[in-house]
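>>> Task: produce atomic coordinates for the following.
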Amino acid sequence: MTQRTINGVSIECIQGDIANQPDMDAIVNAANAELHPGGGVAGAIHHAAGPGLDEECRPLAPIRPGQAVITGAHNLPNRHVIHCLGPVYGVDEPSDKLLADCYRNALRLAEQNGLGAIAFPAISTGAFGFPLESATRIAMATFVAEIPRLESVKRIRCVLFQSPDLKIYDRLLGEVAR
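Predicted structure coming up:
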């Protein structure tokens, strides 16, 4: 695990399963527009949360790229799930701004709900095709930009499924936290 503290807020990068972060108040779902179970992150979260999550999501859909909504966590060990629709790279434009909006809006929902710790996957980097290094730079820059506005959120965790992805996150966290 790589960890840096910026103005009292810890940013951590770990390899693991986003649906198994019991020490986080909220996890972020890299959702689809309809907030349905799917593959990848959304599938893992919905599977672990159980059918109640899908039922709670239905009236909140559809969401637009960059938008975030919050639900309960159901059978997950967290209090909430924050669902973000990341941009499809090369389709949803401006993709950089929309991806930053995902991270920003998720942090703001966590803050509005008095949450202290939030875990993010690498939004839009799977099936949505966003290049990992570019997406990571956007995530880190957004975290750093939002930290001065955070009062309740004191821990931000990036949960990467694969070791090569973690190496990129670790390197770029080191660059922004100098």
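
>>> can we go C-alpha only for contacts and neighbour counts from here?
Will do.

>>> So which bits of the longest helix belonging to the chain are buried?
Counting residues, the longest helix found in the chain (DSSP state H) is helix 95-112. Buried residues in helix 95-112, counted by 16 or more other C-alpha atoms under 10 Å: 95-96, 98-108, 110-111.

>>> Next, the second sequence, to be compared with the first:
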Amino acid sequence: MNNLITVGYTLSAICNHAYFFDDAPDNVFCDQCGCCIDGDYLPKELKLPNRADISYTYDHRCIVSQRFKEFIETLDYKVDFLPVNQNKTLFLIKPVQIIKYSAYQLEKYCEKCHQYQHQVVPGPDFYYETGKVLQNGIFFTSTAFGSGIEKWPIIILGTETARVIGEAVKKFKFRGADISPREVGVKNK
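Prediction:
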């Protein structure tokens, strides 16, 4: 029989009803499979119909408000915030620390850009290799998940970090956050 243990938390959020790549030039995408080949691309003026402190675009980029950015910066974690509008009130959040993950289902390999068009079923290799639960930090998975231009790494929080951010969501009324456990099965001894 297996028990589930929480090895970290996913930082998800509501949809902001915007497209990150709405005005992106063609050279940002592979002309063979359509996947993004420029991970550094940023829109000049991302317009969000649905404002929230934490939200995701249709093409799966996590956008945060200046208020949320400033709170995360007080925690002293290694996270980049890249402005996606002219007045610098909206930011793409990109954790600097990477944790090892694998996609257990890969489909449609592209010979031109050398990536799979579909990568799903995330597996926390960091846990399988170390047996350690994440405690503190904000991380990006080493692999992107999703399909086509929606593929992007998942934001993972350590268990203590998830608690701190969860409390801040309530205290400061940060709108949009969804913090969900990442669990793995372990055999009973």
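
>>> TM value for the aligned chains?
Overlay of the two chains. TM-score (TM-score structural alignment, normalised by the length of structure 1): 0.29; 93 aligned residues with a C-alpha RMSD of 5.5 Å.

>>> What is the longest helix of structure 1 packed up against?
Judged by 3 or more C-alpha pairs under 8 Å, 6 or more residues apart in numbering; DSSP states H and E, helix 95-112 of structure 1 is in contact with strand 68-72, strand 80-84, helix 132-146.

>>> most tightly surrounded among these?
Greatest average neighbour count among these goes to strand 80-84 (a mean of 25), per mean count of other C-alpha atoms under 10 Å.

>>> picking that back up, could you dump the helices and strands packed on helix 95-112 of structure 1 into a markdown table with distance to residue 167 of structure 1 added?
Below are these laid out as a markdown table (distance: least, C-alpha to C-alpha, whole Å):
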| stretch | distance to residue 167 of structure 1 |
| --- | --- |
| strand 68-72 | 27 |
| strand 80-84 | 24 |
| helix 132-146 | 10 |
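
>>> Quick one: closest of these to residue 117 of structure 1.
strand 80-84 (10.6 Å; C-alpha to C-alpha).

>>> so the closest one versus strand 68-72, what angle?
Orientation check (axes from the mean of the first three to the mean of the last three C-alpha atoms, to 10 degrees): strand 80-84 of structure 1 against strand 68-72 gives 160 degrees.

>>> Show the secondary-structure elements that strand 80-84 of structure 1 is packed against.
strand 26-30, strand 68-72, helix 95-112.

>>> quick check: angle from that strand to helix 95-112?
Using the same axes, to 10 degrees, strand 80-84 of structure 1 lies at 160 degrees relative to helix 95-112.

>>> Can you report how many residues neighbour residue 126 of structure 2?
Neighbourhood size, residue 126 of structure 2 [other C-alpha atoms under 10 Å]: 19.

>>> Please name every helix or strand in contact with the helix or strand that contains it.
Using DSSP states H and E, residue 126 of structure 2 maps to helix 125-130. Under the contact criterion of 3+ C-alpha pairs under 8 Å, 6+ apart, helix 125-130 of structure 2 touches no helix or strand at all.

>>> just checking, next helix/strand downstream of that helix?
Taking DSSP H and E, what comes next after helix 125-130 of structure 2 is strand 138-147.

>>> Provide the secondary structure category for residue 163 of structure 2.
helix (DSSP: H, G, I helix; E, B strand; the rest coil).

>>> likewise residue 169 of structure 2?
Residue 169 of structure 2 - assigned by three-state DSSP - is helix.
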